[in-house]
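*Asks:* no letters, just coordinates:
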């Protein structure tokens, strides 16, 4: 079972601290699984930690987070080499791809070196739900503001471009992201930006933004457009997702 049409869930959330585990999957991950249409069996999630260098301790935390609700999770590692023989077949065999945050610039370079950019596009077209947090959100867009180069935020403009917008993540918790996004859109460095506060996700069917959703009440999503030489921001009120207690 796959999504009825190409689907992306781009988020600034999806995880929280658990009562008995270090990390649990929050409502945004569960929503990505719901959108895949899987039923009658355990959902299959492909966890991709390229942006944090395939850190083994976090792979272990994600595996534990998946165990609690009964999901089957497979990590796809690219360091020091791919951990599966058939990367394309592995990606296409899953219901949801969840991409961890970290360095989006490093993620893009490594994915392109291994042809994973083309594989992800094929999976998207085949109905595998593409999703992720932070760098795992930004990668699907044209670009956005990133700290991949250092503490001072800078633009990345050569992301995968599956979606014809730019993306702003951690819009409420990192004070530099909103003004930089506004400047980059106003000067035309980035196209129209779709942005998320922490705990908020954006759902795309094809390339159309169909809904903003949140696992934290009071948080928002935003669209930043260019009007002449200035940026105009509009709030998009997200729908609150059902809480998942584990």
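*Replies:* Ah, there it is. Note that this is a predicted model, so its numbers are computed, not measured.
*Asks:* switch to C-alpha atoms for all contacts and neighbour counts from now on
*Replies:* Noted.
*Asks:* which residue packs closest to residue 72, ignoring adjacent ones?
*Replies:* residue 44 (4.8 Å; CA to CA, 6 or more residues apart in numbering).
*Asks:* I'd say the one you found and residue 73 touch.
*Replies:* Yes. With contact defined as CA atoms under 8 Å, residue 44 reaches residue 73; the gap is 5.9 Å.
*Asks:* more crowded one of those two?
*Replies:* Of the pair residue 44 and residue 73, residue 73 is the one with more neighbours under other CA atoms under 10 Å, namely 23 against 20.
*Asks:* ok, residue 39 - contacts?
*Replies:* Applying CA atoms under 8 Å, 6 or more residues apart in numbering to residue 39 gives the contacts residue 1.
*Asks:* any idea how far residue 219 is from it?
*Replies:* 30 Å (CA to CA, to the nearest Å).
*Asks:* now residue 156
*Replies:* Taking CA to CA, one finds residue 156 at 25 Å from residue 219.
*Asks:* which strands and helices lie in contact with the helix or strand where residue 108 lies?
*Replies:* Element membership for residue 108, per DSSP states H and E: helix 104-114. Contact here means 3 or more CA pairs under 8 Å, 6 or more residues apart in numbering; DSSP states H and E; on that basis helix 104-114 packs against helix 135-138.
*Asks:* give the buried residues for the helix it packs on.
*Replies:* 135, 136, 137, 138 (16 or more other CA atoms under 10 Å).
*Asks:* ditto for stretch 223-236
*Replies:* For stretch 223-236, by 16+ other CA under 10 Å, it's 223, 224, 225, 226, 231, 233, 236.
*Asks:* first to last residue in it, what's the distance?
*Replies:* 7 Å.
*Asks:* list of residues touching it?
*Replies:* Contacts for stretch 223-236 (CA under 8 Å, 6+ apart): 181-183, 185-188, 191-195, 212, 220-222.
*Asks:* structure B:
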């Protein structure tokens, strides 16, 4: 099952607390599945999700936590690992077998370098155009844009400007919870690094059909999405994007 047009879900969300597990999947992951198919399942088959954990070095413990969350949520989930070598012979064919590719957080700078070494940008562009839903949290959001704000280089936030560029905007994740995100993305729009930036508070996500922002959603009451533009006087204007609260 695939989306009806190229679709990206870029978020600062996806995981929610669980009484026994480290976390489970929240409404944002359910939305990613629903974007691949209106029914979410085909012929009784469970939705197939591939998790890409490059940004955290394919951390084995986190992969096990994702497996437990998938079991709890009823999803069929597997992993693409690139450390210390790809875990499959043909990465493109392997990824084509999934409905959703979910990219986890970590270092977006390291993620981009490793992906380029393995030809992933071209593969992801092809899959996106074929209707596989591309989704993710934090670094897994930033990667699809021109770039944005990152702590990949150290404790101080810095720009990253060489992301995949499927979406022609800047991106700010954790916009409400990390103090430096908002002023940095405003500066990057003001100086023309990005013509426009789209931002998510923790709990919020952005749905793109093709390269157009189709809707903003949230799995947490009060979490918002934002659009930052450059005004005529050279200052930036931040507008709140109306969000839909996911059930």
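*Replies:* Looks like it came in fine. None of these values were measured; they are calculated from a predicted model.
*Asks:* can you pull the contacts of the residue nearest to residue 72 of structure 1?
*Replies:* Residues near residue 44 of structure 1 by CA under 8 Å, 6+ apart: 71, 72, 73, 74, 94, 95, 96.
*Asks:* how close does it get to residue 145 of structure 1?
*Replies:* Residue 44 of structure 1 sits 31 Å away from residue 145 of structure 1, going by CA to CA.
*Asks:* do a quick rundown of the helices in structure 2.
*Replies:* 27-36, 60-73, 91-95, 108-117, 120-130, 139-142, 181-190 (DSSP state H).
*Asks:* for residue 19 of structure 2, which of the ones you listed is the nearest?
*Replies:* helix 60-73 (11.5 Å; CA to CA).
*Asks:* which part of structure 1 matches the closest one?
*Replies:* Taking TM-score structural alignment as the measure, structure 1 aligns residues 56-69 with helix 60-73 of structure 2.
*Asks:* the residue nearest to residue 72 of structure 1 pairs with which position in structure 2?
*Replies:* By TM-score structural alignment, residue 44 of structure 1 lines up with residue 48.
*Asks:* how much space between that match and residue 40 of structure 2?
*Replies:* According to CA to CA, residue 48 of structure 2 and residue 40 of structure 2 sit 10 Å apart.
*Asks:* what does residue 139 of structure 2 align to in structure 1?
*Replies:* Alignment note (TM-score structural alignment): residue 139 of structure 2 maps to residue 135 of structure 1.
*Asks:* typed the wrong thing, it's residue 223 of structure 2
*Replies:* Checking TM-score structural alignment: residue 223 of structure 2 goes with residue 219.
*Asks:* quick check: nearest residue in space to that match, chain neighbours excluded?
*Replies:* Of all residues not flanking residue 219 of structure 1 in the chain, residue 197 sits nearest, at 5.9 Å (CA to CA, 6+ apart).
*Asks:* OK, contacts around the equivalent of that neighbour over in structure 2?
*Replies:* Here residue 197 of structure 1 is matched to residue 201 in structure 2, going by TM-score structural alignment. By CA under 8 Å, 6+ apart, the residues touching residue 201 of structure 2 are 12, 173, 174, 175, 176, 177, 223, 224, 225.
*Asks:* is it true that the fifth one touches residue 202?
*Replies:* Yes. With contact defined as CA under 8 Å, residue 176 of structure 2 and residue 202 form a contacting pair (6.7 Å).
*Asks:* give me the number of residues near residue 203 of structure 1?
*Replies:* Applying other CA under 10 Å, we find 21 residues neighbouring residue 203 of structure 1.
*Asks:* just give the nearest non-adjacent residue to it, would you?
*Replies:* Leaving aside its sequence neighbours, residue 203 of structure 1 sits nearest to residue 9 (CA to CA, 6+ apart; 4.7 Å).
*Asks:* thinking that neighbour is in contact with residue 128, fair?
*Replies:* No. Residue 9 of structure 1 lies out of contact with residue 128 (CA under 8 Å); the separation is 11.1 Å.
*Asks:* just the contacts of residue 44 of structure 1: which are in strands?
*Replies:* Judged by DSSP state E, the contacts of residue 44 of structure 1 include 72, 73, 74, 96 as members of strands.
*Asks:* number of residues surrounding residue 208 of structure 2?
*Replies:* With other CA under 10 Å as criterion, residue 208 of structure 2 counts 18.
*Asks:* right, I mislabeled it, should have said residue 37 of structure 2
*Replies:* 18.
*Asks:* quick revisit: any chance of the buried residues of helix 135-138 of structure 1 in JSON lines, with distance to residue 109 of structure 1 too?
*Replies:* Shown next, in JSON lines, are the buried residues of helix 135-138 of structure 1 (distance: CA to CA, whole Å):
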{"residue": "135", "distance to residue 109 of structure 1": "13"}
{"residue": "136", "distance to residue 109 of structure 1": "14"}
{"residue": "137", "distance to residue 109 of structure 1": "16"}
{"residue": "138", "distance to residue 109 of structure 1": "14"}
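*Asks:* let me know the closest of the residues you listed to residue 119 of structure 1.
*Replies:* Proximity of those to residue 119 of structure 1 (CA to CA) peaks at residue 136, which lies at 15.5 Å.
*Asks:* tell me the contacts of the residue lying closest to that closest one once chain neighbours are set aside?
*Replies:* Using CA to CA, 6+ apart and skipping residues adjacent in sequence, the residue nearest residue 136 of structure 1 is residue 99, 4.5 Å away. Going by CA under 8 Å, 6+ apart, residue 99 of structure 1 touches 47, 48, 49, 50, 131, 132, 133, 135, 136, 137.
*Asks:* where in structure 1 does stretch 90-100 of structure 2 fall?
*Replies:* Going by TM-score structural alignment: stretch 90-100 of structure 2 matches residues 86-96.
*Asks:* and the matching stretch, how far from the chain's centre?
*Replies:* 17 Å (CA atoms, centre = their mean, to the nearest Å).
*Asks:* one more: stretch 234-244 of structure 2?
*Replies:* With CA atoms, centre = their mean, you get 20 Å for stretch 234-244 of structure 2.
*Asks:* and stretch 215-222 of structure 2, by the same measure?
*Replies:* Relative to its parent chain, stretch 215-222 of structure 2 has a centroid offset of 15 Å by CA atoms, centre = their mean.
*Asks:* okay, buried residues for it please.
*Replies:* Residues 215, 216, 217, 218, 219, 220 are the ones in stretch 215-222 of structure 2 that count as buried (16+ other CA under 10 Å).
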